Each structure stands twice: as C-alpha cells, then as structure tokens.
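Asks: structural data only, the sequence is not supplied:
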C-alpha cells in the first residue's frame, strides 16, 4: 500500500514561527504510511482575483497557484497549521483558501478530509482563527474533521520547540493518524 499523502499549509510566513515548528513536528512524527508535504509558497500567491483565474486555454493561472492546486490535487488530505491574527485567519491562509476553492464546487481539495491545528498568543491558542479556518475551508469544499483540533497557547511552550513537549507531540501525532484514517 502506498503512503497517504497529506498536504500541510502553514498560515505564518515567518521562518521561526511556532506554527512552522508544529508543521515540522507533524512531518517528523507522522505515523508509518503517512507522508506529509509542506507547501511553503503561500507568500508567492497573488491575491485571489477571478480575472487572473483563467483556464488553460486562456493562458492558465499564475505558476504558484498552479503549483498549489497541483499538490492539493495529489493530496489525500490536508493539515492546516495556523496562528491567529487579530482574532481571525491570517490573510495569506485566507488567500490560499480562496484559490483552492476554485472552480467553485470542484476545487482541488473537494471532499478530502482536513484538520486545523495551531498555536497563537493569548490564553486560547488561536481558537477563533481555527474556527474561522474550519468554516472557510468547509465552504470551499474539503470535508473538515471537526473533532481533530489542537489550539496551543504559545506561552505554554515557554519558548521551546513544540517537539520538546511530549503532550503536544503525542497529540499532534494522534491528529495526523486520525486524519489519515479519514481518507476514504
């Protein structure tokens, strides 16, 4: 049996972000038979604009968009790892959702299982952003697995890499395993 392929998107562009570290940890600790692929080009996506979202006959979409849609199309599931910016979804992630939702009703992640996790400042660890991300992706086509969640108050990590928390590492591994089990 081939590996299950899980697309990983990180809602922070910062190289040293805790959410990027969580994505690394998920990749390192994925259960056997599950391969995670981080798409690390969200910062290259132009803002969604239907005028440039053209069919191949019209010259195609910008290359970073085509690359995102291609990797999403080949994925069996998606793991979104995101902080919370001003109580909501980071703009770069919302933009990716918009590109992935097209063509509407038949986007690259249509009906594929998706989970949202992450860390943020504040005592709730980004719950608002995670809820909004689930809502937006739910409208965009993936099958959001609501009970696979992890919202970590960044301060609880005490400046350490998430891999240094056995609880966080175990929970993240469990989430990735359960997400892979949702692949149908």
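Replies: Now that the structure is in, tell me what you want to look at. The structure presented is a predicted model; accordingly, all values stated were derived computationally and were not measured.
Asks: use CA for all of it now, contacts and neighbours both
Replies: Fine.
Asks: where do the helices sit along this structure?
Replies: Assigned by DSSP state H, the helices in the chain fall at 18-28, 63-74, 91-100, 127-140, 166-181.
Asks: packing partners of the longest one?
Replies: Right, helix 166-181. Packed against helix 166-181, as judged by 3 or more Cα pairs under 8 Å, 6 or more residues apart in numbering; DSSP states H and E, are the following elements: helix 18-28, strand 77-81, strand 113-120, strand 143-153.
Asks: of these, which is nearest residue 137?
Replies: Each of the helices and strands packed on helix 166-181 was checked against residue 137 via Cα to Cα, and the shortest separation belongs to strand 143-153, namely 7.2 Å.
Asks: got the contact list for that closest one?
Replies: By Cα atoms under 8 Å, 6 or more residues apart in numbering, the residues outside strand 143-153 that reach it are 110-127, 130, 134, 137-138, 171-172, 175, 178-179.
Asks: how far does it sit from the chain's center?
Replies: Per Cα atoms, centre = their mean, to the nearest Å, the displacement of strand 143-153 from the mean C-alpha position of its chain is 11 Å.
Asks: check stretch 91-99 too.
Replies: Using Cα atoms, centre = their mean, we find the averaged C-alpha position of stretch 91-99 to lie 10 Å away from the chain's own average C-alpha position.
Asks: buried set for it?
Replies: Counting neighbours by 16 or more other Cα atoms under 10 Å, one finds that the buried residues in stretch 91-99 are 92, 93, 94, 95, 96, 97, 98, 99.
Asks: got another one to weigh against that:
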C-alpha cells in the first residue's frame, strides 16, 4: 500500500527554491511513498472569520480537500523577515478551522526549508512547527535547513551534498513511520 503525502512550498514564486526542495525530496522518498505537490497557495484568499459560515472559497476548499486526502504533509518554507511567509500562514489558518476540527488536526507533518542564506530558513521552520502544533498537527521532531540552496541543487533539483540527501531520507522515513504508526493506533 502506497503512502501518499502532500508537498506544499511556502513560496508563490514559480521555480522557488522551496518548490525545488520538494522536487529534491521526491528523489529521496522511501519505497512505497508518493509525494503530490499542491500549488494553489496563491488561490487562498485572506482568512476572514466572517467568511467561515458562508460558502467555502474555491482555493480553501481545494486546500482542505488536498490535506484531507493525504496521509501526511511535507512543507518547505522560505524565511521572510525571520518567519514564515504570510500566504503560507494564511493557508494554515484556513486549514486549522474550525478550531480543533480542521483538516490539520492529527495530521502528521514534516518541515523543511531552504534559503540562500547560511541558516537555511531555520527560524521560519521553528515558527512553522509552532503554528502547526497549535493547529493540532502531529509535527515531527526536527527540521532540515538547507542553506545556500542555490549551491546545493543540481540542474535536476537533486541535492548535491551527501549528508543533506541522507538527512532528507531520514526525515522522510520518519514521516512515513509516523504515518504507519498512526494508522495502527
């Protein structure tokens, strides 16, 4: 049985480093795991509690459906001003509602991040982990910061550094194992 995870890149930019990092992750997936990318971040309108009782905006419905259908999530975040991008936070706010019953509740999530800086979006990853935990997700321990990312990816978006590839594989194995344990609980 294949384990289907959803990959979300926290950047709206076409060809973003974090979108490319999801591609790099796809090369390191454990056998029996599939990564499906969701690219609708720009379609999610600003979160508005007044809109919760009305018809669900299209981008929100698509986001919730994609998360609900996935066994787990892999989120790759850039770092903007020391934190996560506003559009990613906005999408997570929608996915967390209604509080305690949102599609993130109980969902296994692994966090990675890339930047051209030395620290590889480390602060953003910690912020993202905090937001996800408060939203009720089961966030895996640890992060995977990929600093100076432009030097870390080849023309096919494979990670060049052996240690980074090994760490990505370990991160993905951890997500798969968490999903399997949760299925048997």
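Replies: Yep, it's here. Since the structure is predicted, the reported quantities are computational estimates derived from the model, not experimental observations.
Asks: what would you report as the TM-score here?
Replies: For this chain pair, the superposition-based TM-score is 0.89 by TM-score structural alignment, normalised by the length of structure 1; 178 aligned residues with a Cα RMSD of 1.7 Å.
Asks: surely residue 61 of structure 1 touches residue 50?
Replies: No: with contact defined as Cα atoms under 8 Å, residue 61 of structure 1 and residue 50 do not form a contacting pair (10.0 Å).
Asks: so between the two, which is more surrounded?
Replies: Taking residue 61 of structure 1 and residue 50 together and counting by other Cα atoms under 10 Å, residue 61 has the greater number of neighbours (16 against 10).
Asks: so how far is residue 100 of structure 1 from the more buried one?
Replies: 12 Å (Cα to Cα, to the nearest Å).
Asks: got it, and residue 78 of structure 1?
Replies: Between residue 78 of structure 1 and residue 100 of structure 1 the distance, using Cα to Cα, works out to 12 Å.
Asks: overlap of the contact sets of those two?
Replies: Shared contacts of residue 78 of structure 1 and residue 100 (Cα under 8 Å, 6+ apart): residue 109.
Asks: count the neighbours of the nearest residue to residue 20 of structure 2 once chain neighbours are set aside for me.
Replies: Setting aside the residues directly before and after it, residue 20 of structure 2 is nearest to residue 157 in space (Cα to Cα, 6 or more residues apart in numbering), at 5.9 Å. With neighbours defined by other Cα under 10 Å, the count for residue 157 of structure 2 comes to 19.
Asks: and residue 145 of structure 2, by the same measure?
Replies: One way to gauge burial is a neighbour count; for residue 145 of structure 2, by other Cα under 10 Å, it gives 26.
Asks: tell me the residue in structure 1 aligned with it.
Replies: When the two structures are superposed using TM-score structural alignment, residue 145 of structure 2 falls opposite residue 151 in structure 1.
Asks: ok, which of the helices of structure 1 comes nearest residue 38 of structure 1?
Replies: Across these, the minimum distance to residue 38 of structure 1, taken as Cα to Cα, is reached by helix 18-28, at 7.6 Å.
Asks: helices or strands up against that closest one?
Replies: Helices and strands touching helix 18-28 of structure 1, as assessed by 3+ Cα pairs under 8 Å, 6+ apart, comprise strand 4-10, strand 34-38, strand 77-81, strand 113-120, helix 166-181.
Asks: mean deviation, that helix versus structure 2?
Replies: Between helix 18-28 of structure 1 and its aligned stretch in structure 2, the superposed structures give an average distance of 1.4 Å (mean Cα distance after the TM-score superposition for structure 1).
Asks: so which residues make contact with that helix?
Replies: Among residues not part of helix 18-28 of structure 1, those counted as contacts by Cα under 8 Å, 6+ apart are 8, 10-12, 14, 35-38, 81-83, 118-119, 154, 161-163, 169, 172-173, 176.
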